[in-house]
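Enquirer: Structure here, sequence nowhere to be found:
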């Protein structure tokens, strides 16, 4: 019986990378850096350690994920497929219930996002060894902290107790003072001046029972529904040894409440209202039972944004069909055709099958905020983002979608 299992989160939609990342094929399944998808890259790293892998994703991406992991060099042991995204608290609760049922409540689980870039894979492997060893001996949740490189509103921040930071060296487990989830850039700029502040990498490790105890305490709806769906799914898939289980929305029993989902709209309203990320639903509420591994100054990037993609691409070869010469702080992506970029700074170039997008880095966050781009049409296949200053023009553009241009 395996006592250490990694749950790789691979079900996100990647809205900050729209239109590069689409619901049908989100960021973790795209070859955004080099010639591997970020999911393939993280599985490859975990396969080099003595950790079983469970994939946690959306059913609509199953076939693509199976295809991407068909190589002998990439291996996963089990998978949990959701038919409707319910955010990370629900996904992690489902994973913990499954592990507890199959491996026992003291089995250690480690949660790993699939949309990250690690410059040195050995740093991650050694870090996973440290946090899993700690979790085996202690009934606490361990998170992984990385030294901030700049002020960002896209990341969560972890503050270490000052005395704990002074007494212990880098790469050690430290007590946490508080969490702050995605502050404004102004506040983040103040945070990073503090030596006790770290980016929260989103990696968490604990015994299955520790996760479940905290989820039941702080998010009981998540706990009970995920428990019910996992039990049903495992019973349905028992003949297949539960290598893959499919979580379907059924009638759900919650203490003092019975909810009958009949319409898709009802499902979406309930799910969106009830379930949050693991950070908001659980971690921030049980910070006295959470400690942090200080990894220090390492090459780590969240590639869920164009800024993160750009930074990560500086440490990795370009796609085979992209050539960049005398170009700084820029990111380029091309579906098929060769793309040459010369003497360009601070831009994002997306050469997609149905459109070409060129934009200044400083406007990239508008994709997430507005789900539209202030775009000017050049021809049927090319649109360019510009710096519009006329309020009337901005107001008019804000009502448009790409299909309207």
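Expert: Good, I have the coordinates. On a predicted model such as this, the values are computed, not experimentally measured, just so you know.
Enquirer: contacts and neighbour counts: CA atoms only from here.
Expert: OK.
Enquirer: those helices in this structure, which residues are they?
Expert: Taking DSSP state H as the criterion, the chain contains helices spanning 38-47, 62-68, 87-103, 121-137, 162-167, 185-191, 208-218, 220-236, 264-274, 278-281, 306-313, 366-370, 391-398.
Enquirer: In addition, the following structure is provided for comparison:
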């Protein structure tokens, strides 16, 4: 058993635009209590509290109060880093690393994922922590269950990464699935704080130094807006993981979904026993009697000010609806 100090870093940014109209700027998907009466954020904290000694929450100013309200349920100390403006995951993780000791192992998790498979998850974490203690940057690969075009892929052999691949078209995704050594890129990471900062400075010095300048001026965890605008917006994948020579992957067997689309929400809810009709149509957000005629695999999403009906397979197109509303500054966002 590895005995290093482990800090769970929860990233709470993001608005879940592909889950509009359920997910809004004022109530992003990670705070929706749709999942067994709990939010995804709450589930994320709960499943990692036994492995981690410390905890850091990184999120934007808009989510600050919602995050605090959930953390109060756990009655445990934590550090809250509040971004004045989102600058993507490389900077967000850098702030957590600056707030930690160099040898602290950071377990980085988004706040809006569903993970099942308790022992498999625990085993994967212990493998990752062991590799991180050897100064590797660790990512988790999820075994694909279908030829998914909405995720990036990791090509690997054992624990060694051969290559990262961007979101593929359907034919390429089918090839990845058949080959068996391509896993979904989960967005979960594990590494020493100092090792990450060392790699960030080497690969993206502008991000490193601009983030460091912001961190040095932080006041009670709140970051300065003007200084933050100097940080290039870039993900950890592009900044570090796809460019470092010290990457390892833990091929994970646990159940995982980022619930990034209504198709994945549909699959999760149906798996949990959500009502479904004979043509596999479902309703989310209302108990009002609803009848579907002549359609299959449809989802009706109801909120107080918006109604949407979509074919499950067209879930990725919801983001276009969101972008259209954004272009006209709609109050529905």
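Expert: That came through, no problem. The model shown is predicted, which means the values in this text are computed figures rather than measured ones.
Enquirer: Next, the TM-score between them, please.
Expert: Aligned and superposed, the two chains score 0.89 in TM-score terms (TM-score structural alignment, normalised by the length of structure 2); 327 aligned residues with a Cα RMSD of 2.7 Å.
Enquirer: got CSV for the helices of structure 1, with distance to residue 9 of structure 1 and mean neighbour count too?
Expert: Below are these laid out as CSV (distance: least, Cα to Cα, whole Å; neighbours: other Cα atoms under 10 Å):
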stretch, distance to residue 9 of structure 1, mean neighbour count
helix 38-47, 9, 21
helix 62-68, 12, 14
helix 87-103, 8, 23
helix 121-137, 16, 17
helix 162-167, 30, 14
helix 185-191, 26, 15
helix 208-218, 16, 21
helix 220-236, 16, 20
helix 264-274, 18, 13
helix 278-281, 12, 19
helix 306-313, 18, 22
helix 366-370, 21, 13
helix 391-398, 33, 12
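Enquirer: out of those helices, which comes closest to residue 16 of structure 1?
Expert: Closest approach to residue 16 of structure 1 among the helices of structure 1 (Cα to Cα): helix 366-370, 4.6 Å.
Enquirer: That closest one vs structure 2, average offset?
Expert: Comparison of helix 366-370 of structure 1 with structure 2 after fitting gives an average deviation of 2.8 Å (mean Cα distance after the TM-score superposition for structure 1).
Enquirer: So which bit of structure 1 is the top strand by length along structure 2 matched to?
Expert: Ordering each strand of structure 2 by length in residues (DSSP state E) puts strand 182-192 first. Here strand 182-192 of structure 2 aligns to structure 1 at residues 197-207, judged by TM-score structural alignment.
Enquirer: what sits up against that stretch?
Expert: 105-113, 131-132, 135-136, 139-148, 155-160, 191-192, 294 (Cα atoms under 8 Å, 6 or more residues apart in numbering).
Enquirer: what about that stretch, distance to the chain center?
Expert: 12 Å (Cα atoms, centre = their mean, to the nearest Å).
Enquirer: Please name whichever of the helices of structure 1 is nearest to residue 54 of structure 1.
Expert: helix 87-103 (8.3 Å).
Enquirer: Run the angle between that closest one and helix 208-218 for me.
Expert: 140 degrees (axes from the mean of the first three to the mean of the last three Cα atoms, to 10 degrees).
Enquirer: What is helix 87-103 of structure 1 packed up against?
Expert: Using 3 or more Cα pairs under 8 Å, 6 or more residues apart in numbering; DSSP states H and E, the elements in contact with helix 87-103 of structure 1 are strand 4-9, strand 108-113, helix 208-218, helix 220-236, helix 278-281.
Enquirer: and the ones you listed as a markdown table, adding distance to residue 30 of structure 1?
Expert: Shown next, in a markdown table, are those (distance: least, Cα to Cα, whole Å):
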| stretch | distance to residue 30 of structure 1 |
| --- | --- |
| strand 4-9 | 15 |
| strand 108-113 | 15 |
| helix 208-218 | 31 |
| helix 220-236 | 29 |
| helix 278-281 | 25 |
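Enquirer: Quick one: closest of these to residue 373 of structure 1.
Expert: Nearest to residue 373 of structure 1 among these is strand 108-113; the distance by Cα to Cα comes to 27.5 Å.
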